[in-house]
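Undergrad: dropping a prediction and its sequence here:
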Amino acid sequence: MCTGIPLQVIQNDGLRALCGDSQDEQWVDMQLVGPQEEGTWVLVFLGAAREVVSANRAKNIADALKALTQVMNGTLEYDQSLFADLNDREPELPEHLKSQLNPVNSTTR
């Protein structure tokens, strides 16, 4: 499984950039998203930026990863703030599954 990590551009060096979060800094391949300004958030998979994301989206992803780490360590105490984007929201099925919710009209014989 490959997990995207949100990192912020610290220093731009053409098609690579020094990116980091509160715990780590690393050089990231920027070829798929192009050069980005300092302060821009990118989603990084296997050392390459795959998507430019907003600061809010980066925070939501980082919070979800924090919760996942706590679950894996057996230390999670439910904290709604870690899934702020899911609070007060009904789950939604993907479009291809919504049609399966409607019961097929059957006739009695």
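TA: That came in fine, so what should we check first? Remember, it's a predicted structure, so these values are computed and weren't measured experimentally.
Undergrad: make it CA atoms for all contacts and neighbour counts henceforth
TA: Noted.
Undergrad: just checking, what packs against the biggest helix by length in the chain?
TA: Of all the segments of type helix in the chain, defined by DSSP state H, the longest one is helix 55-73. For helix 55-73, the elements it packs on are strand 5-12, strand 41-45, judged by 3 or more C-alpha pairs under 8 Å, 6 or more residues apart in numbering; DSSP states H and E.
Undergrad: got the buried residues for stretch 66-79?
TA: Within stretch 66-79, the residues scored as buried using 16 or more other C-alpha atoms under 10 Å are Ala67.
Undergrad: please compare the first structure with the one that follows:
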Amino acid sequence: MCLGLPMTIVETDGMSALCQYGNEQRRVSVMLLSEPPVGAKILVHIDTAVRLLDDDEARLIAVALDGVNAALNDNDCGHFFADLIGRGPQLPEHLR
């Protein structure tokens, strides 16, 4: 399974950026993006920023990752996915 992390740019030189997610910092390539500024939220996959995120989407991804972590550690994870309880799977708009 491949996951992307929602990270925040701490500093950048235009080609790479020091980014943070929780307590972890790592340097990632930002060459696929058009010079994202410090403070921007980005989706990082295999140390490469693949797209910009708005604050709400970054928060939702972080909450989902916390839920997966809770499930993997045999902790209650239902509250992390409260928006999914009581409804069936839904296709993205572009696939309907």
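TA: Cool, the structure landed. These numbers come from a predicted model, not from an experiment.
Undergrad: any idea what the TM-score is?
TA: TM-score of the superposed chains, computed with TM-score structural alignment, normalised by the length of the second structure, equals 0.84; 95 aligned residues with a C-alpha RMSD of 2.4 Å.
Undergrad: aligned to Thr75 of the first structure, what sits in the second structure?
TA: Counting by TM-score structural alignment, Thr75 of the first structure corresponds to Asn75 in the second structure.
Undergrad: quick one: end-to-end distance for stretch 89-96 of the first structure.
TA: For stretch 89-96 of the first structure, the first-to-last residue distance is 20 Å (C-alpha to C-alpha, to the nearest Å).
Undergrad: got the contact list for Asn12 of the first structure?
TA: Contacts for Asn12 of the first structure were tallied using C-alpha atoms under 8 Å, 6 or more residues apart in numbering; they are Leu18, Pro35, Gln36, Glu37, Glu38.
Undergrad: list only buried entries from the residues you listed.
TA: Under a neighbour-count criterion of 16+ other C-alpha under 10 Å, the subset of the contacts of Asn12 of the first structure counted as buried comprises Leu18, Pro35, Gln36.
Undergrad: output those residues in TSV, with secondary structure and distance to Lys59 of the first structure appended to each entry.
TA: Output for those, formatted as TSV (DSSP: H, G, I helix; E, B strand; the rest coil; distance: C-alpha to C-alpha, whole Å):
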residue	secondary structure	distance to Lys59 of the first structure
Leu18	strand	19
Pro35	coil	22
Gln36	coil	19
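Undergrad: my guess is Ser54 of the first structure contacts Trp41. True?
TA: Yes: counting by C-alpha atoms under 8 Å, Ser54 of the first structure sits close enough to Trp41 to count as a contact (6.3 Å).
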